[in-house]
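Trainee: Attaching a predicted model along with its sequence, questions to come.
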Amino acid sequence: MSETSTMVPLSEKLQGNVARSVNPYGCRQAVLNQIAYVQAKGHYAGAKKALIIGGSSSYGLASRITTAFGQGADTISVSYERPPRDEKMLGTAGWYNNVFFREAAEKAGLIAKNFNGDAFTQDIKDQVIDYIKTTFGGQIDLLVYSVAAPKRINPDNPDEVWRSVIKSVGESVTGENIDLEKNELFEQTVEPASEAEVTATKHVMGGEDWEIWVNELKKAGVLAEGFKTILYSYIGPKSTYAFYHEGTLGAAKDAAEASSHKIQKVINDINGEALISVSRAVTTKASVVIPIFPLYCIALYKIEEKTGTHETPIMHKDRLFRDMVYGGRRAVDESGRLRPDAWEQRNDIQDQVADLMTKITPENFNSDLTGYAEFRREFLQLNGFEVPGADETEVDLAALKRLEP
């Protein structure tokens, strides 16, 4: 017997800088809009079989979309998302992104497999490897590692849970942040992390699990000749160093770079490549809860509006793969990292951003002086609201539950 239809009204709900609601069909339209962006750019040579760890949203989803619809690749995504349950819990945006990406990819004749589970666990790794061997052609030629997680269980000690924190290191940092729920600017102090918190954040957000994935895949014999793997980092401007680049997240990114060198040694014999790409600042569910970071973003977005250099995740990652990873137009720094963030880091842009940040006040931050409107709109779009082309005001809960992940 089919479940009785229950129509659920859609409305955006924020708690601080955390979304508590989702528009499922807005998520579908957002996926279709990103696909259309990539298709308009045209096909380019690249991967044929790709695995994206953390492929349900933001940079991971954008990587999957450009890989599939730009390169024509079959894809696997591993993410940890919640399906619809009841009127109060319609599921997570990432769950719908996975569903509607798969539908679009299969319509285009591509394989799109979604694994919903904890990417840190051995069980998920085993499931993915088995699927590659039995159903996915036997080998992959691209692994994208794009994970932002709050915790990870120690694989050698199940009783120990590492929890990541977003804190400064050494001393407290005070600055202004934005409350998206209240549309308010407020002063915030970030307390320094303990040594144990820094270590835990490196375990969760560093490159340890990336290494494990590559080692397990290599051991299983499922990495193709010329295999590439890439992890996303962020450096940002000096104005954000204290709470990012020189904070706990920065320590984790440094650890990830050390992991890339270890991985490179593992895949040298298959002419593989382990890459670190320094991404630009974008609106994500993770970035909006980084202390003080949103203030920088609203200044940056305004200046980029004038210079024509603003990029959303799909624009940024499509350019990364199209031009740098596979296009032969690599911009690298002295450490060998890919630097698609060079547009953001241009001296003229950063000088203007720094000047604008000094002029932002609680009274004027939500005005044409800044890019706050764009920043808030992009955040709402992460959960399917204010997406161009999506106009649903209610959804059928029973229909949502029938969607295949």
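Mentor: That came through fine.

Trainee: From here on, just use CA atoms for contacts and neighbour counts.
Mentor: Will do.

Trainee: residue ranges of the helices in the stretch 1-150 of the chain, please?
Mentor: 24-41, 58-69, 93-107, 122-134 (DSSP state H, counting those that start in this stretch).

Trainee: list the helices and strands the third one packs on?
Mentor: Packed against helix 93-107, as judged by 3 or more CA pairs under 8 Å, 6 or more residues apart in numbering; DSSP states H and E, are the following elements: helix 24-41, helix 58-69, strand 112-116.

Trainee: For the stretch 201-350 of the chain, which segments count as helices?
Mentor: 208-219, 248-267, 293-307, 313-319, 342-345, 347-357.

Trainee: Among those helices, which comes closest to N97?
Mentor: Between N97 and those, the shortest separation by CA to CA is 13.5 Å, and it involves helix 313-319.

Trainee: The closest one packs against which elements?
Mentor: Looks like helix 313-319 contacts helix 24-41, helix 58-69 (3+ CA pairs under 8 Å, 6+ apart).

Trainee: What's the local residue count around the nearest residue to E225 once chain neighbours are set aside?
Mentor: Excluding the flanking residues, the one nearest E225 by CA to CA, 6 or more residues apart in numbering is I270, at 4.9 Å. I270 has 14 neighbours, counted by other CA atoms under 10 Å.

Trainee: For I270, give me its contacts.
Mentor: A224, E225, G226, F227 (CA atoms under 8 Å, 6 or more residues apart in numbering).

Trainee: What residues does the third one make contact with?
Mentor: Residues counted as contacts of G226 (CA under 8 Å, 6+ apart) are D141, I270, N271, G272, E273.

Trainee: Against that first model, consider the following:
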Amino acid sequence: MAARVVSPRGRGFLLFEAHPDGCARQVSELWEQVPVLDTAAWERRPVALILGNSSGYGMAATIAGLARYGIQGVAVSMEKAPTERRTASAGWYRTRAMARCAERTGTAMSWLNADCFTDETKDRVCDLLAERYGPVDYLVYSVAAPRRRDPDTGDTHSSVIKPIGAEYATKTLEFDDDGATAVRTVGVPSATDEEIASTVKVMGGEDWQRWVRALADRELLANGVRTVALTYIGSELTAPIYRSGTIGRAKSHLETTARQLDDWLESYCGGGAATSVNGAAVTQSSSAIPGIGLYISLLRGALGAAVHSPLHQLVRLWDHLAGVAGAPVDRDDRIRLDDWELAESVQHGLADRWDRVETTNLSELAAPEWFAGEVRRLYGFDVAGIDYQEHTDPELPWPDRQ
């Protein structure tokens, strides 16, 4: 593919291509924002396995772990390579940029483009760990995918975003092809029992547990290993479509799995497992859920720059896991990094904004332009310092070290 101008073409929240230079610049900016510890104090670089490293909270976990704690190990994501007609996916370029940042700090990291759900990927990762790094000190599970093939049965399950029990109508944020914003009301039909079960299969804790067992079978869990799965609870305003819906049922399964793994790991190697409940953020997943985009836009309108970024939250998580500084833990042993979002005063103000918001006062109560810009940034656009009229080469290879 020849160098060319890459533009943010698409429909609504979905863009067809990603900008290589914008994605790389984003990674560099995030890397520079991490408060760095004194590397001379490191007795050794901890070994980490990051599952789902290329976007959102998984990318924040990878950058924070690399820049602040000097982790080494394996990062896995599944991204689309460039073709003659299209650029690679944004995660492809972000992973390449993370690899370059890691190399500059002398970090040994292997980057796999593979399906986290398959046994073949688990075998490949275990082989890499055994050959290059040794047992895992930290396992961060941040896998978000629309479907999963069950390795035992061969059946493919698809996740759905639906309420349970009854159809649900919610306000939502819409963008037309020209970027104009509007508040609409959409109805979402209730999920069937089969859809609920399939969503749990994809987004619940089953695959996380299989990863822990695969590592244990190969004696690749270090003494005192800590594993955490990233999750979200959210506001009562979005509960019918999220926490009380199919996604919430899967998240409940994830939390049950965390308790089971925590008990097992404590007896096996003095380790532990937990879920990390993160705050709201603009991601490719969240922007597709009815009502969530409007909620996040209202949250930004209420808090402005006081919204905690994924990177800020994941620095807190790493500090908690490493014992440098504690984070809140609730009575269900969930790490709560969403304390800023779910504060009573914040939620009270959001409820008022939610009740009053409509198209005519959207820009007054929310931050739709900010939200739209954040969506474009997911694809490497709207990044300061990038000349989007310049030609760029989309055909960049995956990081060499695998």
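Mentor: Nice, thanks for sending it over. On a predicted model such as this, the values are computed, not experimentally measured, just so you know.

Trainee: so which of the helices and strands packed on helix 93-107 of the first structure gets nearest H245 of the first structure?
Mentor: helix 58-69 (18.9 Å).

Trainee: which bit of the second structure covers that closest one?
Mentor: Aligned using TM-score structural alignment, helix 58-69 of the first structure spans residues 56-67 in the second structure.

Trainee: Comparing the helices and strands packed on helix 93-107 of the first structure, which stretch has the densest surroundings?
Mentor: helix 58-69 (a mean of 27; mean count of other CA atoms under 10 Å).

Trainee: how much does that helix deviate in direction from helix 24-41?
Mentor: Computed by axes from the mean of the first three to the mean of the last three CA atoms, to 10 degrees, the angle separating helix 58-69 of the first structure from helix 24-41 equals 50 degrees.

Trainee: Now do helix 58-69 of the first structure: which elements does it pack against?
Mentor: Using 3+ CA pairs under 8 Å, 6+ apart, helix 58-69 of the first structure is in contact with helix 24-41, strand 49-53, strand 74-79, helix 93-107, strand 140-145, helix 313-319.

Trainee: what's the mean distance for it versus the second structure?
Mentor: Comparison of helix 58-69 of the first structure with the second structure after fitting gives an average deviation of 0.5 Å (mean CA distance after the TM-score superposition for the first structure).

Trainee: if we compare the helices and strands packed on helix 93-107 of the first structure, which one ends up closest to W210 of the first structure?
Mentor: Closest among those, using CA to CA: helix 58-69, at 14.2 Å.

Trainee: so how far is that closest one from its chain's centroid?
Mentor: Distance of helix 58-69 of the first structure from the chain centroid (CA atoms, centre = their mean, to the nearest Å) equals 10 Å.

Trainee: after superposition, how close is stretch 344-352 of the second structure to the first structure?
Mentor: Stretch 344-352 of the second structure sits 0.8 Å off on average (mean CA distance after the TM-score superposition for the first structure).

Trainee: Surely V190 of the first structure and S172 touch.
Mentor: Yes - V190 of the first structure lies in contact with S172 (CA atoms under 8 Å); the separation is 5.4 Å.

Trainee: neighbour-wise, which of the two wins?
Mentor: V190 (19 against 14).

Trainee: and the gap between the residue mapped onto that one from the second structure and D333 of the second structure?
Mentor: Structural alignment (TM-score structural alignment) places V190 of the first structure against V188 in the second structure. To D333 of the second structure, V188 of the second structure is 32 Å away according to CA to CA, to the nearest Å.

Trainee: same question, D352 of the second structure
Mentor: D352 of the second structure is 31 Å from D333 of the second structure, by CA to CA.

Trainee: Apart from its neighbours in sequence, what residue is nearest G10 of the second structure?
Mentor: Per CA to CA, 6+ apart, closest to G10 of the second structure is F16, 5.3 Å.

Trainee: Would you mind finding the match for the one you found in the first structure?
Mentor: Match for F16 of the second structure (TM-score structural alignment): R20.

Trainee: and its match, how many neighbours does it have?
Mentor: R20 of the first structure: 17 neighbours (other CA under 10 Å).

Trainee: List the residues that contact it.
Mentor: E12, K13, L14.

Trainee: Neighbours of the nearest residue to the first one once chain neighbours are set aside, how many?
Mentor: If the residues on either side of it in the chain are set aside, E12 of the first structure comes closest to S21, at 5.7 Å by CA to CA, 6+ apart. S21 of the first structure is flanked by 22 other residues according to other CA under 10 Å.

Trainee: Please verify my assumption that S21 of the first structure contacts P9.
Mentor: No - at 10.7 Å, S21 of the first structure does not count as touching P9 under the criterion of CA under 8 Å.

Trainee: Next, count neighbours for the aligned residue in the first structure for W92 of the second structure.
Mentor: In the first structure, the residue paired with W92 of the second structure is W95, using TM-score structural alignment. The burial count assigned to W95 of the first structure is 23, neighbours taken as other CA under 10 Å.

Trainee: any idea how far W95 of the first structure lies from L143 of the first structure?
Mentor: On the measure of CA to CA, W95 of the first structure and L143 of the first structure end up 21 Å apart.

Trainee: ok, the residue nearest to T392 of the second structure when sequence neighbours are not counted to Q260 of the second structure distance?
Mentor: Distance criterion CA to CA, 6+ apart; nearest residue to T392 of the second structure, sequence neighbours excluded, is A3 at 4.9 Å. Distance from A3 of the second structure to Q260 of the second structure, counting by CA to CA: 51 Å.

Trainee: which one of the two has more residues nearby?
Mentor: Between A3 of the second structure and Q260, Q260 has the larger neighbour count (other CA under 10 Å), namely 15 against 11.

Trainee: residues contacting the residue mapped onto the more buried one from the first structure?
Mentor: Counting by TM-score structural alignment, Q260 of the second structure lines up with K262 in the first structure. Neighbouring residues of K262 of the first structure by CA under 8 Å, 6+ apart: E211.

Trainee: number of nearby residues for the alignment partner in the first structure of R218 of the second structure?
Mentor: In the first structure, the residue matched to R218 of the second structure (TM-score structural alignment) is A220. For A220 of the first structure, the number of neighbouring residues by other CA under 10 Å comes to 16.

Trainee: Return the distance of A220 of the first structure relative to V173 of the first structure.
Mentor: From A220 of the first structure to V173 of the first structure the distance is 46 Å (CA to CA).

Trainee: Rebuild the helices of the stretch 1-150 of the first structure as JSON lines, extending it with distance to R377 of the first structure.
Mentor: Formatted as JSON lines, the helices of the stretch 1-150 of the first structure follow (distance: least, CA to CA, whole Å):
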{"stretch": "helix 24-41", "distance to R377 of the first structure": "13"}
{"stretch": "helix 58-69", "distance to R377 of the first structure": "14"}
{"stretch": "helix 93-107", "distance to R377 of the first structure": "15"}
{"stretch": "helix 122-134", "distance to R377 of the first structure": "34"}
